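*Asks:* Fold the following for me, if possible:
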Amino acid sequence: MRRADRLFQIVQYLRGGRLVTARQLGDWLEVSERTVYRDIADLQASGVPIDGAAGVGYILRDGYDLPPLMFSRDEIVALVAGARLIRAWGGAGMARAAEEALIKIEAVLPPSLKTRTSQIEVHAIAPEMTEVVRARIDYLEAAADSRKRLSLTYSDADANPSERVVRPLGLWFWGKVWTLVAWCELRGDFRMFRLDRMADLHDLGDTFRQERGKTLKDFYRLMEEQGYRERT
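*Replies:* So this is what the prediction gives:
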């Protein structure tokens, strides 16, 4: 790891208002405590408001913002390509945020690197995306974040509809199809619902609590044990 990258990581680890020891930083960064002490001293000398002392720990004062960042070419490609993919395949809110992110990325780059963003020939086109699906992505992402129980009508691959009450846990993107990972109260199990097969989607006005065996982590563990198979 370059020293500049290590200094940046130290600042990131110190965010959040918690005390972090030099030993912890050394373990995370895979360097000695002596190196951490030297890096902390250099950061403090450059004006970064780090409080603390050796043997006690360090904390970053609230309100500190990093100066514009330098990106490698590979990092620029990854950021621009990712933003373009989300702009093409994400929800309406995601697409707007991706567009704003691209503007901000260019704003922090020096002139020598700004031209590279326009030269990155990685693009995404999504003719299958509709405004209905885009709005549904944003709606379900917000519902999963706030843990709102939802009611919906879902049609399987044979177009057979069924009424479901679900606990939205997260969204998965499969290249051309978005699916909702949820705990289905009808099946009493995890299910994945294609967004383009949903209808009559609305929240029930209440929220759900995380319960053992019904969380997204439990779903991931189940997928690792059994391998993916479509569940509806």
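*Asks:* hey, let's count contacts and neighbours off CA atoms from now on
*Replies:* OK.
*Asks:* Run a quick neighbour tally on residue 202.
*Replies:* Residue 202 sits with 16 neighbouring residues when counted by other CA atoms under 10 Å.
*Asks:* give the contact list for it.
*Replies:* 150-152 (CA atoms under 8 Å, 6 or more residues apart in numbering).
*Asks:* got TSV for those, with distance to residue 212, secondary structure and neighbour count too?
*Replies:* As requested, the contacts of residue 202 are exported to TSV (distance: CA to CA, whole Å; DSSP: H, G, I helix; E, B strand; the rest coil; neighbours: other CA atoms under 10 Å):
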residue	distance to residue 212	secondary structure	neighbour count
150	20	strand	22
151	22	strand	17
152	24	strand	16
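*Asks:* Let's compare: structure for the following, please.
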Amino acid sequence: MSRSQRLLELLQLLRRYRYPVSAEELANRLDVSVRTIYRDIATLQAQGAEVEGEAGLGYILKPSFDLPPMMFSLEELEALRLGAEWVAKQANGEFSEAAIDALAKISAVLPSGHEAKHTESVIRVASTLNAPELTVKLTELKTTIQKEHKAEILYEDAKGSISKRVVWPIVIGMFEQHNVLLAWCEVRNDYRNFRLDRIQSLLPLESKYERSRHALLVEWEALEGIEHKRFRY
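*Replies:* So this is what the prediction gives:
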């Protein structure tokens, strides 16, 4: 590919990561040398891209709400549509309206003759049926996670026993029938998965995690043998 095309590919690649990514990984993804990545990063920085980091530490693109204009391929639009439809059709989807609005905004800025407006979808997302109602609000739990605050929960296990736990919420997993909270449990002194529909109450606490959420997530992924690419969202 041409150098200008490679610079655009590098910029797009950096957008995907939430945490610093090494020059070696970027080089492998673009099939170039590490030295080339160093030069390209310097070029992007000189052109105004807010790329932070340095050789040996990794690079990250500073988040900004002022995104430049971008063009999506048909495959990218299809992926966005499928993801938004899945969120919108969740029985307990507190983000359903946001997903629908996002789809409408994407459609609104596409030219009237764009192929995506006239393509019959061959992949569709089915509605989630019989998902149990939640006592916990996802937005409240999400805020607690983002602030890295501990939380006190009343949890009902599969046998119907209720216990009080202090947990460090790490991430919410959205599955077909259940939403699951991954957290560090102070009672068990270990990582535990909690079905959200079994959490009877959640009280965010003022105290913060004793380790960073990022460190906890990386450790859990290593224990589970998960190779997770940290995309920016």
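*Asks:* Now do the helices in structure 1.
*Replies:* Taking DSSP state H to define them, one finds helices in structure 1 at 3-14, 22-29, 33-45, 73-89, 92-108, 111-119, 131-146, 216-226.
*Asks:* hang on, the earlier thing: which of the contacts of residue 202 of structure 1 lies closest to residue 215 of structure 1?
*Replies:* Of all the contacts of residue 202 of structure 1, residue 150 has the smallest distance to residue 215 of structure 1: 15.8 Å, by CA to CA.
*Asks:* Please name the residues that touch that closest one.
*Replies:* With CA under 8 Å, 6+ apart, residue 150 of structure 1 has these contacts: 165-168, 201-204.
*Asks:* how does it look with 10 Å?
*Replies:* Residues near residue 150 of structure 1 by CA atoms under 10 Å, 6 or more residues apart in numbering: 140, 143-144, 164-168, 182, 184, 201-207.
*Asks:* circling back to that earlier point, so which of the helices of structure 1 comes closest to residue 195 of structure 1?
*Replies:* helix 131-146 (6.8 Å).
*Asks:* my read: residue 50 of structure 1 touches residue 59, true?
*Replies:* Yes - contact criterion CA atoms under 10 Å: residue 50 of structure 1 and residue 59 qualify, at 5.7 Å.
*Asks:* and for those two, which residues touch both?
*Replies:* 11, 14-15.
*Asks:* quick one: buried residues of the longest strand seen in structure 2?
*Replies:* In structure 2, assigned by DSSP state E, the strand with the most residues is strand 162-174. Using 16 or more other CA atoms under 10 Å as the test for burial, strand 162-174 of structure 2 gives 165-172.
*Asks:* now the residues you listed in CSV, with distance to residue 69 of structure 2?
*Replies:* Converted to CSV, those look like this (distance: CA to CA, whole Å):
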residue, distance to residue 69 of structure 2
165, 47
166, 45
167, 41
168, 38
169, 36
170, 33
171, 31
172, 31
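*Asks:* could you dump the helices of structure 1 to a markdown table with mean neighbour count and distance to residue 156 of structure 1?
*Replies:* Listed next are the helices of structure 1 as a markdown table, based on neighbours: other CA atoms under 10 Å; distance: least, CA to CA, whole Å:
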| stretch | mean neighbour count | distance to residue 156 of structure 1 |
| --- | --- | --- |
| helix 3-14 | 15 | 45 |
| helix 22-29 | 17 | 47 |
| helix 33-45 | 16 | 56 |
| helix 73-89 | 18 | 23 |
| helix 92-108 | 16 | 26 |
| helix 111-119 | 13 | 42 |
| helix 131-146 | 17 | 17 |
| helix 216-226 | 13 | 21 |
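*Asks:* any chance of those in CSV, plus distance to residue 125 of structure 1?
*Replies:* Listed next are the helices of structure 1 as CSV, based on distance: least, CA to CA, whole Å:
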stretch, distance to residue 125 of structure 1
helix 3-14, 34
helix 22-29, 39
helix 33-45, 44
helix 73-89, 6
helix 92-108, 13
helix 111-119, 17
helix 131-146, 14
helix 216-226, 30
